[in-house]
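Q: Test case, fold it:
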Amino acid sequence: MTEPTEPTEPTEPTEPTEPTEPTHGASQPYTYPTPAGAAETVPGEVTLSDDPQPPTSGGRKRTGLLVGGVVTALVLGGAGAFAFQTLSGGGSQPADVLPGDAYAYVRLDIDPSAGQKIAAVRFLGKLPQVKDTLGADDPRKQLWQLASKDASNDCVARFSYDTDIAPWLGDRVGAAIRPGGTADAPNVAIAIQVKDESAAKDTLTKLFACDKGGSDTELRMKDGYAIVTPPGVGDATLAAAAKGTLAQNADFTADMAALGEQGILSAWFDMGTGLKEIQKFSGTTGMDATALASAKGRFATAVRFDADYVEMAGVVRGADATKSVKGDGSEVASLPANTMAAFNVSGADQMLDSAWPQLKKQIESLAAADGESDPIGMVEQQLGIKLPDDLKVLLGRSFTLAMPEQDLKSDVPVLGAKVVSSDAKRADELVGRLMESVGVGGDVLTHKVEGDKVFVATTPDYADDLKSGGKLGDSDTFKVAVGDVSNATATLFVDLDKVDAIVKGDVHGEAKSFLESLRAVGFTATNTGNGEGSFTLRVLGD
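A: So this is what the prediction gives:
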């Protein structure tokens, strides 16, 4: 294809640095370096913000955002071609060039560790919609063609992926948000990995020049990455990175180490700084503002593969340890083996102890806006209960909702709940009061007590089934979907094979094939009791 016709003479990016050789192809998966002097158990802090305020560019459609979106799509779209990439998984990461004062970061990588590539191929090969694409041409090319075809500017559509994009586009892209900026013009920096800085600079400059109104995006080159920023903050971004990169931020490195394998997608968020910045953007006031101001801790997550499933895993670190609750999800594992779906919360009574003061203020604040002065007292009087004590009794130390395998043809589906409570008789009494208050009779819900447990169900038979229990936790599907639930504060399990049996007559074509290729969904959250926690959300393939 011939060189794309340029509507205007390309404009050189503002004060670019000289190209340097990018780092690629290390034989081992990349790990973030530990900063000198960083504590192992108590991460330090990096305070580098120069608090720039990028100007608002008005309502013009941004070619820079189009380029960033296209490149992000290109990188993400390469997931189906894992098996045909080199197995290095090494080289530099976007965090190596983005500023260390960032409070939010997201990364996409189609060249992860060799283990991730192998696991991805094995898992994706189970999905009919993906199986045919594993041996196809580079899906990034297909996405480029789709994006350029729909581009409002014909200039963009004249670029060829093979000759203009492929020669320089790398395998990774990352974006970071730094303090400063506004809701309309956030202080963001995008790092696009490039194989040829000179070619990348030339092509990206031409793409930005496609905006006939003038580019509103700045471009810099740094250590094998193209750094794209809003106008007016390019120099400040590189200056901040020179003081310390995100990969040198002790909190970030410790959090990502706790997260483990970062897979094809990872993200990080500093709640202490980030929520305050969001508060500035949104202009939040009142109780919400108080909650945001007191927030602390950090969150890290990754999307990664196993041969049997794809999972989103996450960790929370540095949160308020006084709000920690030790869980126990054993009540889910003891459900009947024919369970189709279940959800459990463990330790809700303890959670209410710490959460109630803030929750009460929120309820009173909302009620005051409607002219009500004592909403809690009104509920207590109407239902004859005491809050939060009776709510703690009702939710108990374990609260489980469950639904057995069924055809869903009856007017009322079969479902039930079991509560392990400090006062089961009182909990049963509260269930009766709630049923009475909403006009539900005993012919709709059955409830009974045994020991410290209350069983509630839409049929007497299912209440008995819940009482008898079972060995759902012994099934391989359950074990793989949710893992160890012995310390779980929240557990969700859905057996998609049982769901498929119900909806198979109503789902057709690709949707039917896709559903049949999935086995289950599982979610587990745990809290270690020291202000740290973790979660996993898994989708299993058949």
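Q: Every contact and neighbour count from this point should use C-alpha atoms.
A: Will do.
Q: Checking residue 272 next. Helix, strand or coil?
A: Using DSSP: H, G, I helix; E, B strand; the rest coil, the structure places residue 272 in helix.
Q: Contacts for whichever strand or helix holds residue 65 next, please.
A: Using DSSP states H and E, residue 65 maps to helix 63-77. Identification of contacts with helix 63-77 by Cα atoms under 8 Å, 6 or more residues apart in numbering yields 108-110, 139-141, 143-144, 147, 171-173, 190, 192, 204, 207-208, 210-211, 215-217, 228.
Q: Buried residues in that helix, which are they?
A: When neighbours are counted by 16 or more other Cα atoms under 10 Å, the buried residues of helix 63-77 are found to be 63-68, 70-77.
Q: Second input sequence below; structure requested for side-by-side comparison:
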Amino acid sequence: MTTPPTFPPADPSGAWQQHAGGAALGQAPVATVGPSRLRTGLVLGGAATAALVLVGGGVFAYSALDGGGAQPEAALPDTAFAYVRVDLDPSATQKVNLLRLANRFPDLAADLDVDLGDDADLRKLVVDAIAKSGTCEIDYATDVEPWIGQRAAIAVLPPVEGATGDAGSAPEPVVALQVNDEGAARAAIESGLGCGDGAKPAQVAFADGYALITSEKVVAADVAAAAKKASLADAPLFAADMKALGDPGLISYWADVEGAIAALEGQEGADELDAAVTQGLRSVAGAARAGADHLEIAIAVGADDKVLAPMEGAGTSLLTGLPDSTLFASSATIDPASVDQLWEQLSTLADAYGSSGLGSLGSGDDLLGDDWTLSSHEVRTAGTLATATEAECAALLALPENALDASDWGLTPEELAEVTRSYDESFMAGCTGDYSALDEGLDAYQSTEEADLFGDDRSTGSATDDLLPSGLGFQETVDELEKTYDLRLPEDLKTLLGEQVVIALDSAGLDDVSSVTGLADVDLGARTIGDKAALEDLLGRIDAILVDAGAEKLTSATTKDGLVVASNEAYAARLAQDGTLGTVGAFRTVVPDAKGAANAAYLDVDALESVARANIDATGGDDSWIAYVEPLRAVGVSSRVVDGHSLTSLRVSFD
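A: This is a model prediction of the structure:
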């Protein structure tokens, strides 16, 4: 792991102190200014960022790459390992897109108490939000508009070199705020703008049209000098990541993962971060932006080939060949090595939780060996829960807010009476702490001759009809599955998943869910691309197991490159054919990278709205929430690997 350059201590002369062992760049004495903290008045840029994200949540726009002056990264040093940027005044076209999309939501402007007209100033929205929060007495037109620019950013730099103590070794934040009048900007920032103490003169410097605001421990002029010598914009890793990400939009962020771990060494949580980061992960970048009819969150993850290889796509996503009436679908490219790794982790996990492993499923003990029967668990006998008398509990049960309301469940009078009786018994048991009635009912159920879903004979404690004998460890279970049912794991799992798999739910027939009596009445299925012969062999073995158990065979169909399994024969036949979902406009908008996408998902919100309305109209339910879904058209997500990056796009389109 590489260690990023450390940030030097404050030096009023502007000279930098070289790392130990190196020649000094200047001979002026080093001075440290005050304790390490940012005064309230110094966080205008950071507050603007936070306010825009929190108050304007979901409101994004593309920025004009060729307008509005330099981007903030040009004014920040290349030692930064984390960076968040906001464009407060995007180009006119993108700004109109943003505001018009926001206005699709009913009452949004009124709820936020802001102006979302086409000529609204996003900078004013942010400053007004800060003022309304009560933390600052600030007027946009008088205090901010005369000098504020378009963009703001906050970067995090490595700890000050030579600092001691936990507080002194923390990374250093620096705010970059675009300005068009340096004199007015300095006066405003040093005054605090009604937000508390202002900045000291040494904490404010200017570079490339930006005011740089630092903590009291770092002289801002030093940061400006470092940026002039080597800016973040020219840092190879940052530049490659932002190129892969594309348009930075209204909001963008970036982090050098290895640099962050090195900079946070010794800080609370640093070890956990180091352990959580996959070896080979280099960086993460993201942006929020908008088109004429959609909003998008884009993410670019930089990593080495070992990390990215399992994310490579296997040709065009199967989503494109689904029926155009698809309501929801999700596809994934499966790397066999990933299945092996997951299986190994599952084996380790199963063996770590009790000696019974997976073989204990369906038996009296869980993976931890705990006996959770009603009569034996300590909560039932320890008397640690607050209880009341039977009369007090009966009075509580009689209160309207505690009564069960199952009147709209569609139950017969007999069914309603049984459900109400069970509810009343459970309420009284929990209130009084006396579970004897429930335990007796459970014991009576367990003493019947009927077997449970696992085939266990609860009256004798045997499990001779279980799928597998109880008490088996993980590998013993796997071996028994192969011996008894000819299921070979994890090989059969890799065969089933294939090179690519898609799961789909169709909208057909869902406009009257009351007519759905079973899975066959819903069009649900999966399609796999893989070894066709191996898939057919596996399907035959699974069908044999089902037949032996007295169940029906799976509904399936073969394709030229794989297999389809569905809830009914008609839908299986449709999935086996090439559909036209990939030509639907809504799909193409929200899943733009279907060709070569390793993973993708799609939700037809218009179809979902239609299904909801039809069923609500039939049942007389509340449809007020649909007004907030009505502006949406579709939601999609896709990911692919390009030039050393995993690129993910999450899009929401509008009607």
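Q: picking that back up, how close does whatever helix or strand comes next after the helix holding residue 65 of structure 1 sit to structure 2?
A: Helices and strands here follow DSSP H and E; after helix 63-77 of structure 1, the next one along the chain is strand 104-109. Comparing strand 104-109 of structure 1 with its match in structure 2 after superposition yields a mean distance of 1.4 Å (mean Cα distance after the TM-score superposition for structure 1).
Q: okay, and strand 104-109 of structure 1 goes to which residues in structure 2?
A: Under TM-score structural alignment, strand 104-109 of structure 1 corresponds to residues 82-87 of structure 2.
Q: how about the longest helix anywhere in structure 2, aligned to which bit of structure 1?
A: With secondary structure taken from DSSP state H, structure 2 has its longest helix at helix 413-432. With TM-score structural alignment applied, helix 413-432 of structure 2 matches no range in structure 1.
Q: That helix: which residues count as buried?
A: 416, 420, 424, 427, 428, 429, 430, 431, 432.
Q: now for that helix, which elements pack on it?
A: Judged by 3 or more Cα pairs under 8 Å, 6 or more residues apart in numbering; DSSP states H and E, helix 413-432 of structure 2 is in contact with helix 390-397, helix 436-446.
Q: What are the buried residues along the last one?
A: This points to helix 436-446 of structure 2. Applying 16+ other Cα under 10 Å to helix 436-446 of structure 2 flags 438, 446 as buried.
Q: After it, which helix or strand is next?
A: Next along from helix 436-446 of structure 2, by DSSP H and E: helix 474-485.
Q: so how far is that following helix from its chain's centroid?
A: 36 Å (Cα atoms, centre = their mean, to the nearest Å).
Q: now what about the helix or strand following that helix, what contacts it?
A: Later in the chain than helix 474-485 of structure 2, the nearest helix or strand by DSSP H and E is helix 491-497. Outside of helix 491-497 of structure 2, the residues that reach it under the criterion Cα under 8 Å, 6+ apart are 334, 336, 339, 528, 530, 531, 534, 535, 538.
Q: for residue 646 of structure 2, helix, strand, or coil?
A: Each residue gets one of three states, and residue 646 of structure 2 gets strand by three-state DSSP.
Q: need the contact list for it.
A: Listed by Cα under 8 Å, 6+ apart, the contact set of residue 646 of structure 2 reads 299, 300, 301, 302, 303, 308, 311, 639, 640.
Q: switch to 10 Å and redo it
A: 244-245, 284, 299-303, 307-309, 311-312, 598, 639-640 (Cα atoms under 10 Å, 6 or more residues apart in numbering).
Q: Quick check on those: which are buried?
A: 244-245, 284, 299-303, 307-308, 311-312, 598, 639-640.
Q: Just give me the neighbour total for the aligned residue in structure 2 for residue 472 of structure 1.
A: By TM-score structural alignment, residue 472 of structure 1 lines up with residue 581 in structure 2. Residue 581 of structure 2: 19 surrounding residues under other Cα atoms under 10 Å.
Q: Surely residue 581 of structure 2 and residue 504 touch.
A: No: if you go by Cα atoms under 10 Å, residue 581 of structure 2 and residue 504 don't touch, sitting 11.6 Å apart.
Q: any residues in contact with both of the two?
A: Listed as contacting both residue 581 of structure 2 and residue 504 by Cα under 10 Å, 6+ apart are 319, 322, 323, 326.
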